[in-house]
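> heads up, no residue letters with this:
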């Protein structure tokens, strides 16, 4: 199998970066690593991972079908980390929409650490 750079733009190979969490069932060690892996999950259409890494009380607001529709209707181009703390990540995700028009998604995400696991809690969007 061909080795490819990770979708999250660390410069590492996917198998040594987000692939550890998406394919090898390892837990992301930080909120930043979880956020990067969630971006890669969108790029690889892994709705199960996105739901599993969303905080339990927030999962009711998402569905696998909606996640897959959003993920597959866009061509993911680049992830830019603007800032981060222990439990927040500010980023821009660049993608081409269904009409191949360039788009930028800005988000300030909050994460929660519980039972030795990081979860996506919520985000503020622009």
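Thanks, I have the structure now. In this text the structure is predicted, and so the values were computed from the model without any measurement. Residues are numbered from 1 along each chain as shown.

> C-alpha only now, for contacts and for neighbours.
Noted.

> strands of this protein, residue ranges please.
75-84, 88-96, 102-114, 117-125 (DSSP state E).

> can I get the ones you listed in JSON lines including mean neighbour count and distance to residue 44?
Output for those, formatted as JSON lines (neighbours: other C-alpha atoms under 10 Å; distance: least, C-alpha to C-alpha, whole Å):
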{"stretch": "strand 75-84", "mean neighbour count": "16", "distance to residue 44": "9"}
{"stretch": "strand 88-96", "mean neighbour count": "19", "distance to residue 44": "13"}
{"stretch": "strand 102-114", "mean neighbour count": "17", "distance to residue 44": "17"}
{"stretch": "strand 117-125", "mean neighbour count": "17", "distance to residue 44": "18"}
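
> okay, pairing it with this:
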């Protein structure tokens, strides 16, 4: 998940949600991406950010990045395809918390190669909205 400048053209929005839940993209992460709703938990934000990488929605990624750690821009690798998300663990991050962590494995293909990235992400609330802080 690269942090460079945004690529101008994005892939078409998928029918099913890339985050792995059974809902259609428009009813799942698509509503967060469009701004129609805000992610209610740290896990929902993690899923929506994975989906944003999958559909190359740089503005959403920047909007949901903590101001203290947010990069100036995002550049997507044209050969990278994020294919599947596994949520391995969550700690806090509910409507009753100010912070939370989500441990996940994100699967990808890059050209002919397949792989995965394992990370524990930290989230916090800024003005009531969940934002990604960093990885530990």
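Structure's in. What do you need? Remember, predicted model here, so these are calculated numbers, not experimental data.

> could I get the TM-score for this pair?
Comparing the two superposed chains by TM-score structural alignment, normalised by the length of structure 1, the resulting TM-score equals 0.86, with 117 aligned residues with a C-alpha RMSD of 1.6 Å.

> which residues in structure 1 does the lengthiest helix in structure 2 align to?
If you go by DSSP state H, structure 2 has its longest helix at helix 42-55. Following TM-score structural alignment, the aligned partner range for helix 42-55 of structure 2 in structure 1 is 31-44.

> for the matching stretch, buried residues please.
The neighbour-count check on stretch 31-44 of structure 1 (16 or more other C-alpha atoms under 10 Å) flags 31-43 as buried.

> neighbouring contacts of it?
With C-alpha atoms under 8 Å, 6 or more residues apart in numbering as the test, stretch 31-44 of structure 1 has contacts from 6-8, 18-19, 21-22, 28, 47, 49-50, 53, 71-72, 75-76, 79, 84, 86-89, 93, 111-112, 118-120.

> one more time with 6 Å, if that's ok
For stretch 31-44 of structure 1, contacts defined as C-alpha atoms under 6 Å, 6 or more residues apart in numbering pick out 7, 8, 18, 28, 71, 76, 87.

> turn those into CSV, columns for distance to residue 58 of structure 1.
Listed next are these as CSV, based on distance: C-alpha to C-alpha, whole Å:
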residue, distance to residue 58 of structure 1
7, 25
8, 24
18, 23
28, 19
71, 19
76, 24
87, 16
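
> spatially speaking, which residue is in the middle of structure 1?
The central residue of structure 1, meaning the one whose C-alpha is nearest the mean C-alpha position (C-alpha atoms, centre = their mean), is residue 38 at 1.8 Å.

> next up, the contacts around residue 114 of structure 2.
The neighbourhood of residue 114 of structure 2, defined by C-alpha under 6 Å, 6+ apart, consists of residue 108.

> now which residue in structure 1 aligns to it?
Following TM-score structural alignment, the counterpart assigned to residue 114 of structure 2 within structure 1 is residue 102.

> surely residue 87 of structure 2 is in contact with residue 104?
Yes - contact criterion C-alpha atoms under 6 Å: residue 87 of structure 2 and residue 104 qualify, at 4.4 Å.

> before we move on, the earlier item: the longest helix of structure 2 vs structure 1, average distance?
Average distance, helix 42-55 of structure 2 versus aligned residues of structure 1 after superposition (mean C-alpha distance after the TM-score superposition for structure 1): 0.5 Å.

> one step back: how close does the match of residue 114 of structure 2 get to residue 116 of structure 1?
For residue 102 of structure 1, the distance to residue 116 of structure 1 under the criterion C-alpha to C-alpha, to the nearest Å works out to 37 Å.

> repeat that for residue 54 of structure 1.
Shown here: residue 54 of structure 1 relative to residue 116 of structure 1, a distance of 14 Å by C-alpha to C-alpha.

> then residue 15 of structure 1?
As it turns out, when the distance is counted by C-alpha to C-alpha, residue 15 of structure 1 lies 23 Å from residue 116 of structure 1.

> of those two, who's got more company?
residue 15 (16 against 9; other C-alpha atoms under 10 Å).

> in contact with that one, which residues?
By C-alpha under 6 Å, 6+ apart, the contact set of residue 15 of structure 1 is empty.
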